[in-house]
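[1] Let's see this in three dimensions:
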Amino acid sequence: MGNITQGLKIDVVDLSAVKKRLSISVPKDSVDSEMKTALRDARSTAEISGFRKGAVPVNIIKARFGDTIKRDVAQRLIEVTYVTALKEKNLTPVEMPGIDVVGIAEEGKDFSYSITVEVTPNVEIDGYIGMDLKREKTAVTDEDVEKGLENVRLSRFQFKEVDRPCSDSDYVTVDFEASSLDGVPLKGYKAVDYPVVVGQSSPLPGFDAEVKGLSKGDKKDAKLKFPDNISDTTIAGKEAVFHISVKSVKEKVYPNLDDELAKDLHLENLEKLREKVREEVIAGREDAEKEGLKTEILDRLVEKHSFEVPPALVKRYHGVLMNSVIENMRKGMITQADQGLSPDALRDKYLKIAERRVREDIILDAISAKENIEVSEEEYETSVKDLAAGRGVPYEQLIARIEREGSVAVIKDGLKHEKAFDIIIAKSKGAA
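    Take a look at the predicted model:
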């Protein structure tokens, strides 16, 4: 197949800023060469009565297997040459190209076909240097540090089992099973040792309110309504009876704010903990300020630059967002903003979000290219190590997963985008 890509004729038609049609013609010499190879392979393996294997005349091979061979040769020609055509025209499709016109390969004739590809648009981004950004730096006070210390103390709670009715923030373990109003069990709505934090988490809106006030060993039948927008349309908006049994009630017990707490956190004393908290509060303020600046930058650049985005990219991102929403719904984790939205309204909402995210990525990609931003292997590995530490998983395990899922480019693009933001912020008006 080494010479198949030689002498290709490639014509490109712009269907839009993000869609191209390539008409590709493979010269007859390449077609004949590939056809000979295919006939030779077919002849070596064909078993036809009256002939030794490998000795069947070519005319009989053509008569018996000709159409199949021609289709296979056409497929092989497409698989090899379309990649070359894309490289030659410097096009990177955002998804697998669609084959628009394809026939069968014929000896002594050129083979022609066309493909349609979606690509990211070539956009020229300007106005990102010298932006007048709104900086809202706020000093970190002693009161802020004390609040941070209190948050540390509250985060170091332990659960202690209690013999009393449960109240807000208690950790309650329950068994439950749901059934329709006429007593038919609902598949998928039965759980053993299900954790509920009263006032904070539950498998269904209102579930934790029904648990509140119950003690260990109590049982209760609660009538609850499923949200209208859950993925299971057979029960969406319908009422069901939840048969609840409380197995344990635990309350949070908090430590004192003292040297012992600091030592539990591997620090010398409370004063060292206070210093560490101050550093973290300052870092948090700086991160929050940067996030605010990034949002302002994107808002202004998106407003300033209008361009078409590839529908395939939007569709892919939309699918990722919707899968996350559906999974959260299954867990009973519906955001307040999404509550009460119909399935169509949810899809429309996240379609707009997906389009915006794709538009932002294209803008940041263009700035990264214009500023010649690169990411070193050391920077990539450091980023993955930070991710692994944050998720509490081994570095080797995470980097293997990233490579297996083909997400290396995603990580590196994210790092490029952060560098792009750093350049924009550093070169903005009023920058230090």
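[2] from here on, contacts and neighbour counts on C-alpha atoms
    Fine.
[3] which residue sits closest to Leu22, ignoring its sequence neighbours?
    Val12 (4.6 Å; Cα to Cα, 6 or more residues apart in numbering).
[4] For the protein, which segments count as strands?
    All strands of the chain, identified by DSSP state E, fall at 9-14, 19-26, 98-101, 111-118, 158-161, 171-179, 185-197, 219-225, 239-253.
[5] out of those strands, nearest to Lys416?
    Lys416 sits nearest to strand 111-118 of all those, at 23.2 Å, using Cα to Cα.
[6] returning to that earlier point: number of nearby residues for the residue nearest to Leu22?
    Val12 has 15 neighbouring residues, counting by other Cα atoms under 10 Å.
[7] circling back: dump the strands of the chain to a markdown table, plus distance to Ser324.
    Converted to a markdown table, the strands of the chain look like this (distance: least, Cα to Cα, whole Å):
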| stretch | distance to Ser324 |
| --- | --- |
| strand 9-14 | 35 |
| strand 19-26 | 29 |
| strand 98-101 | 28 |
| strand 111-118 | 25 |
| strand 158-161 | 31 |
| strand 171-179 | 24 |
| strand 185-197 | 19 |
| strand 219-225 | 23 |
| strand 239-253 | 25 |
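[8] Can you name every helix or strand that the lengthiest helix in the chain contacts?
    Ordering each helix of the chain by length in residues (DSSP state H) puts helix 270-304 first. Counting contacts by 3 or more Cα pairs under 8 Å, 6 or more residues apart in numbering; DSSP states H and E, helix 270-304 packs against helix 142-155, helix 259-264, helix 343-370.
[9] Could you also give me the structure for this next sequence, so I can compare it with the first?
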Amino acid sequence: MSEFATLLELRVDVRRKLQSGKESAARSRFRNAVVQAVVDNATVELPEVLVARQLEAMMDDYLRSLEARGVDVRAFVKANEENLQGLMQESRPQAENLVKTGLVLDAIAAEEQLEVSEDDIAAVIAPLATAGKVEPGVLREQLERSGRIRSIRQNLLRDKAADLVEGAAVPVEPTEPSEPAVSEGGEAEVTGAADDESAAVSPES
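    I've put the predicted structure just below:
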């Protein structure tokens, strides 16, 4: 039996979800823009080892996506070595930005003495355990042994730092450009422009 008694209820639910999705996307864009602005204004020395590691991770993700589509990864890599090297060079600016973003957020987390609680980690592990059909405690042990729990903790800290940056920012509504007045003859008039310009360039008495 459907959870919606009428077509109207279904339409209302769809509209609500669409609106929620738009608001979530808008907030995500704002958050990313705020964090990027902070990163752009920061001066950070990027360790080459971290950039290389990030590039390797990005390439691994790319190859895994090919494998998921049924591509023979070994044969693909062998046949496209030069192209893959070129792809890595093209991806370097993105990798550098990701590394810089991580380092900046790490610095903010340290400066603000942000912490990750066991509840924070459990909230990440729970859905992963459900998806993998394993007990959360068992998955936690596996993550501890593989060292991935450290990455989870680091990502949570960076999320908290990004939350802090986002919360300190004030969104500014874009201003609509004013339309020039149009005279009876059909010509556009710009009022006050000459006065403003002369005032801007004339020395004060």
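[10] report the angle between the axes of the longest helix of the first structure and helix 142-155?
    100 degrees (axes from the mean of the first three to the mean of the last three Cα atoms, to 10 degrees).
[11] Touching, the residue nearest to Leu22 of the first structure and Lys20? I think so.
    Yes. Counting by Cα atoms under 8 Å, Lys20 is a contact partner of Val12 of the first structure at 6.7 Å.
[12] any idea how far the residue lying closest to Leu103 of the second structure once chain neighbours are set aside lies from Lys100 of the second structure?
    Nearest residue to Leu103 of the second structure, sequence neighbours excluded (Cα to Cα, 6+ apart): Val44, at 7.8 Å. From Val44 of the second structure across to Lys100 of the second structure, the span is 7 Å (Cα to Cα, to the nearest Å).
[13] Mind listing the shared neighbours of those two?
    In terms of Cα atoms under 8 Å, 6 or more residues apart in numbering, Val44 of the second structure and Lys100 are not both contacted by any residue.
[14] And these two? Which one has more around it.
    Set Val44 of the second structure next to Lys100 and count neighbours by other Cα under 10 Å: Lys100 wins out with 23 against 13.
[15] The first structure: which residue goes with that one?
    In the first structure, the residue matched to Lys100 of the second structure (TM-score structural alignment) is Arg359.
[16] Nearest residue to that match in space, please, no chain neighbours.
    Val309 (6.5 Å).
[17] Run a quick check on the one you found versus Arg357, I expect a contact.
    No. Using Cα under 8 Å, Val309 of the first structure makes no contact with Arg357, being 10.4 Å away.
[18] residue range for stretch 100-112 of the first structure in the second structure?
    Going by TM-score structural alignment, stretch 100-112 of the first structure lines up with nothing in the second structure.
[19] count of neighbours near Arg148 of the second structure?
    Residues near Arg148 of the second structure, counting by other Cα under 10 Å, number 13.
[20] To which residue of the first structure is it aligned?
    By TM-score structural alignment, Arg148 of the second structure lines up with Ser407.
[21] OK, contacts around Arg11 of the second structure?
    No contacts exist for Arg11 of the second structure under Cα under 8 Å, 6+ apart.
[22] Give me the distance between it and Met1 of the second structure.
    Taken as Cα to Cα, the span from Arg11 of the second structure to Met1 of the second structure is 17 Å.
[23] Burial check on Pro305 of the first structure, number of neighbours?
    If you look again at residue 305 of the first structure, you'll see it is His, not Pro. Counted with other Cα under 10 Å, residues neighbouring His305 of the first structure total 14.
[24] Give me the nearest residue to the counterpart of it in the second structure, chain neighbours excluded.
    Taking TM-score structural alignment, His305 of the first structure has Ala42 as its aligned residue in the second structure. Distances taken as Cα to Cα, 6+ apart put Val104 closest to Ala42 of the second structure, at 7.4 Å, once the chain neighbours are dropped.
[25] Brilliant, that's me finished.
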